[in-house]
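Engineer: Task: produce atomic coordinates for the following.
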Amino acid sequence: MTSNLDPAIAARLKRGADGLVPAIAQQYDTGEVLMLGWMDDEALHRTLTTGRCTYWSRSRQEYWVKGDTSGHVQHVKSVALDCDADTVLVKVDQVGAACHTGDRTCFDADVLDLGK
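Structural biologist: Down below sits the predicted model:
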């Protein structure tokens, strides 16, 4: 698929073999890590230009805009690449649950024991 992503940004991205980069969604004001999704160049372009997080669904093989079905929208506040340009951090204002299970974050339900 052809993407409209700025060529300067596209040239910097280090994608996996599947053409995707992990995208971490973080609540902009609390620092709460909400979820991890996947983006290709076009999903990143749409996220940057629409103000709504767009991800690539690996299972459905299609784009999805967070909240279009659930109403649990992510309003984009900022987007950054990590130092290796292989991960995207999207700071958002999350409306409702970020997790498809209905939890506030995808990391609430299964906290692992540190074995201390």
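Engineer: switch to C-alpha atoms for all contacts and neighbour counts from now on
Structural biologist: OK.
Engineer: which residue sits closest to residue 48, ignoring its sequence neighbours?
Structural biologist: Residue nearest to residue 48 in three dimensions, not counting chain neighbours: residue 79, with 7.4 Å by CA to CA, 6 or more residues apart in numbering.
Engineer: What are the boundaries of the helices in this structure?
Structural biologist: Here the chain has its helices, by DSSP state H, at 7-12, 41-50.
Engineer: now for those helices, which one comes closest to residue 23?
Structural biologist: helix 41-50 (9.1 Å; CA to CA).
Engineer: To compare against the first, here's the next sequence to fold:
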Amino acid sequence: MSESITFGERQDKKAVEEKPIFAPKFDEHGLIPCVAMDAETKEPLMLAYMNEQSLKMTLELGEVVYYSRSRQEIWHKGATSGHTQKVVEIRTDCDQDAVIVYVDQQGAGACHTGRNSCFYRKVDLEAGKAPAGLAFTEDLTFDPDAVYKK
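Structural biologist: Model prediction:
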């Protein structure tokens, strides 16, 4: 990884909120939440985390790179499946402790379950029963067993 990309210093609140300098705030584990959204439809695709290295790699490569909390390693989205995410735009919130990456999703989908989005279910707000129910909002777009050779 190139050392050319750096982030700004986190100064006072006003500077973080108003200066045109990217100064991401990573949590106590060195992570920042990242929502990937389809650049065309604006639909959410997935939520994952980045560390400083993966965020810099994302900026350098133009493809999204996450940090896998379960595997404790850098995760270049699509390295196994071929379903990469091309960066279209990156936004940060007011205090720069979360990012949204608008992506051009390559391949059949973003979710390891075989769907376009990891957000393929919605909470049934009408049910009023315990436990709360879920309804599926999309079908499989690829066979995850074939793609990931489980």
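Engineer: Got a TM-score for the two of them?
Structural biologist: Overall, the chain-to-chain superposition scores 0.89 on the TM-score scale (TM-score structural alignment, normalised by the length of structure 1); 112 aligned residues with a CA RMSD of 1.6 Å.
Engineer: hmm, back to that, tell me the most buried of the helices of structure 1?
Structural biologist: When the helices of structure 1 are scored by mean count of other CA atoms under 10 Å, the highest mean neighbour count falls to helix 41-50 (a mean of 20).
Engineer: Which strands and helices lie in contact with that one?
Structural biologist: With contacts defined as 3 or more CA pairs under 8 Å, 6 or more residues apart in numbering; DSSP states H and E, the secondary structure elements packing on helix 41-50 of structure 1 are strand 54-57.
Engineer: what stretch of structure 2 does the strand it packs on fall on?
Structural biologist: The aligned range for strand 54-57 of structure 1 in structure 2 is 65-68, by TM-score structural alignment.
Engineer: Quickly note the distance from the counterpart of residue 95 of structure 2 in structure 1 to residue 21 of structure 1.
Structural biologist: Pairing criterion TM-score structural alignment: the partner of residue 95 of structure 2 within structure 1 is identified as residue 84. Using CA to CA, to the nearest Å, residue 84 of structure 1 is found at 11 Å from residue 21 of structure 1.
Engineer: Enumerate every residue touching residue 100 of structure 1.
Structural biologist: Residue 100 of structure 1 is in contact with residue 106, counting by CA atoms under 8 Å, 6 or more residues apart in numbering.
Engineer: which non-adjacent residue is nearest the residue nearest in space to the middle of structure 1?
Structural biologist: For structure 1, the residue sitting closest to the mean C-alpha position, by CA atoms, centre = their mean, is residue 23 at 3.7 Å. Here the nearest residue to residue 23 of structure 1 in space, its sequence neighbours aside, is residue 88; by CA to CA, 6+ apart that works out to 4.6 Å.
Engineer: circling back: now do the shared contacts for residue 84 and residue 21 of structure 1.
Structural biologist: By CA under 8 Å, 6+ apart, residue 84 of structure 1 and residue 21 have these common neighbours: residue 14.
Engineer: picking up where we left off before, what does the residue nearest to the centre of structure 1 correspond to in structure 2?
Structural biologist: Residue 23 of structure 1 maps onto residue 34 of structure 2 when the alignment is built from TM-score structural alignment.
Engineer: Surely its match touches residue 99?
Structural biologist: Yes - counting by CA atoms under 8 Å, residue 99 is a contact partner of residue 34 of structure 2 at 4.8 Å.
Engineer: hmm, back to that, quickly note the distance from the residue nearest to residue 23 of structure 1 to residue 15 of structure 1.
Structural biologist: From residue 88 of structure 1 over to residue 15 of structure 1 the distance is 11 Å, taken as CA to CA.
Engineer: so what's in contact with these two at the same time?
Structural biologist: By the contact definition CA under 8 Å, 6+ apart, residue 88 of structure 1 and residue 15 are jointly contacted by residue 21.
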